[in-house]
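> Here is a sequence with its predicted model. Questions after.
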Amino acid sequence: MSGATQSDETGKDAPRPLHSASIAATLEAEIVAGTYAAGEKLDEQSLTKRFGVSRTPIREALHELVARSLADRQPYKGVIVADISRERVEQMFEAMAEVEALCGRFAAERMTMGERVALEELHATMERLSQSGAQDDYDAANTRFHQLIFDGTRNVDLTGLANTLRLKLAPFRKFQLQSGLRMERSHAEHEEIVQALLDRDPKRTEKALRRHLMSAAREVLTRMT
């Protein structure tokens, strides 16, 4: 795997060491895409050779995969790729849709003027990212977009629940944004969410967020067939 480079003392470019987050992101994408089969072992020694790192970042990356329910740690076997069925994905998106819908209802009533302006500005930035096909940047901005809504609920427990579910779904949500057409649809769905929030309309916001998550689920499930 080729990585970023940095100049060493001789002035030559040397590979930058990969961090656990980068390794986890790569493995997540491969698991979601089906490169790794359910039940396959994620061997630490093989992964250290593949990524050219010590065991510490590999172990941290594997811990992240387990936390996101993409892998299971089994006694005497190590870390095994989880069996991610269509039914399981549907359940996660269903739960996320209801939680985000509730967050939207509260945020429509409780977000400050400054928070609504920040959301609108971020939405405008995301339009440019969508048009340029900057998938990674759009994905990062998408996380901030939804986090602004979570924070707007003014409810610590609800925000915590939303973030826990979002963490588990993050690889799937990123996966479904790999299509330029899906990014465009996502942005159009965000437009409905933003307008409902700016209008302080709880019911419209709730409905728009639920539809947004169902649309993302449909894209993921279509790619899994």
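In hand now; what should we look at? Since the model is a prediction, treat every value here as computed from it, not as a measurement.
> From now on I want contacts and neighbour counts done on CA atoms only, so please keep to that.
Noted.
> Relative to Ser46, how far out is the residue most central in space within the chain?
Taking CA atoms, centre = their mean as the criterion, Ala170 is the residue nearest the geometric centre of the chain, at 2.4 Å. Distance, Ala170 to Ser46, using CA to CA, to the nearest Å: 25 Å.
> What of Arg185?
Distance from Arg185 to Ser46, by CA to CA: 39 Å.
> With neighbour numbers in mind, choose between these two.
Arg185 (17 against 11; other CA atoms under 10 Å).
> for comparison:
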Amino acid sequence: MSTPVSPSLVRERAVRPRRRRGPVRAVTRTEELRLQIADDIVRGRIAPGTALEEMDIAKRYGVSRTPVREVIRDLAASGLVETRPHRSALVAKPSIERLRGMFEVMAELEALCAGQSALHMTPAERGQLQAIHADLGDLTRRGDETNYSFLNDRFHTFLYSGAHNDYLAEITLATRGRLQPFRRAQFRNLGRLALSYAEHDAVVTAILRGDKAEAAAAMRAHILTVEHAYERYAESV
């Protein structure tokens, strides 16, 4: 049986928040470089075991060595690169078994965040969540994969903060950082943007109703679907 919706919450949902907050922020060159290298590794263009020489990478992508160092550190945190003392980093590739384990943990952490957000988000935060979700809908209709991916990060991060548990937000962000290249890759599957948005909609609806169990279940299902979408993508490249 579904949880009754209080009249005050119905009124809250009926008031649509202002959505015009300006354009999605521009991607920095370092972020762009990280995405390019991560994409080349995930697609197999840079093979596992390849040494990542800073000078070679800088020349290949037309950048200085400074952003290359930062990107290699980020990719090491994601498990795509193995760093070695006093030697060049090597391209790694987590096994499917390890990735599945990481996604399982991610699903439970995000489910906890969503459930706690259903209980603890303020009316103002719920309005902001609706606005982000609406903007994701606009990007879905335009087929804007790049900006959807960045705003999707903001959507999930907002739910972490909405749980009002700093430690939970901290460990969830850290885990997401390790999975980020694989989470982004799934958007290259045909029709994935629309499906992602629909999955988000189930989460948002449950949070606005204050339904902890349903919000957690919807988010858990969403993250496990992301895992399956990535595996389908990986099989196709």
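Happy to help now that I have it. Here the structure is a predicted model, which is why all the values come from computation and not from measurement.
> overall similarity of the pair, as a TM-score.
Here the TM-score for the pair of chains, by TM-score structural alignment, normalised by the length of the first structure, is 0.88; 208 aligned residues with a CA RMSD of 1.4 Å.
> circling back to that earlier point, which position in the second structure aligns with the residue nearest to the centre of the first structure?
Residue correspondence to the second structure (TM-score structural alignment): Ala170 of the first structure is matched to Gln180.
> buried sites along stretch 115-126 of the first structure?
By neighbour count on 16 or more other CA atoms under 10 Å, the buried set for stretch 115-126 of the first structure is Glu115, Arg116, Leu119, Glu120, Leu122, His123, Met126.
> all strands of the second structure, in order?
Using DSSP state E, the strands of the second structure run over 51-52, 81-84, 87-91.
> Adding distance to His228 of the second structure and mean neighbour count, write those strands out as CSV.
Shown next, in CSV, are the strands of the second structure (distance: least, CA to CA, whole Å; neighbours: other CA atoms under 10 Å):
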stretch, distance to His228 of the second structure, mean neighbour count
strand 51-52, 29, 19
strand 81-84, 23, 18
strand 87-91, 23, 17
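> Can I get those strands in a markdown table including distance to Tyr230 of the second structure?
A markdown table is the format used below for these (distance: least, CA to CA, whole Å):
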| stretch | distance to Tyr230 of the second structure |
| --- | --- |
| strand 51-52 | 24 |
| strand 81-84 | 19 |
| strand 87-91 | 19 |
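> The top helix by length along the first structure aligns to what range in the second structure?
Looking across the first structure with DSSP state H, the single longest helix is helix 86-110. Aligning helix 86-110 of the first structure against the second structure (TM-score structural alignment) gives residues 96-120.
> Then stretch 139-151 of the first structure?
So stretch 139-151 of the first structure sits over residues 149-161 in the second structure, by TM-score structural alignment.
> Please apply the same query to stretch 199-208 of the first structure.
Residues 209-218 of the second structure are the counterpart of stretch 199-208 of the first structure, counting by TM-score structural alignment.
> how much space between the residue mapped onto Glu32 of the second structure from the first structure and Val156 of the first structure?
Matched to the first structure by TM-score structural alignment, Glu32 of the second structure sits across from Ser22. Separation of Ser22 of the first structure from Val156 of the first structure (CA to CA): 29 Å.
> Please identify the buried residues of the longest helix of the first structure?
89-90, 93, 96-110.
> Map Lys59 of the second structure across to the first structure for me.
Matched by TM-score structural alignment, Lys59 of the second structure corresponds to Lys49 in the first structure.
> what number of residues lie near that match?
Using other CA under 10 Å, Lys49 of the first structure has 11 other residues around it.
> Repeat that for Arg188 of the second structure.
Arg188 of the second structure: 13 surrounding residues under other CA under 10 Å.
> so who does the spatially closest residue to it that is not a sequence neighbour touch?
For Arg188 of the second structure, ignoring the flanking residues on the chain, the nearest one in space by CA to CA, 6 or more residues apart in numbering is Tyr233 at 7.3 Å. Contacts were defined as CA atoms under 8 Å, 6 or more residues apart in numbering; by that measure Tyr233 of the second structure touches Ala185, Gln186, Arg188, Asn189.
> Please say which position in the first structure Tyr233 of the second structure maps to.
If you follow Tyr233 of the second structure across to the first structure using TM-score structural alignment, you land on Arg223.
> can you tell me how far Gly191 of the second structure sits from Glu145 of the second structure?
In terms of CA to CA, Gly191 of the second structure sits 11 Å off from Glu145 of the second structure.
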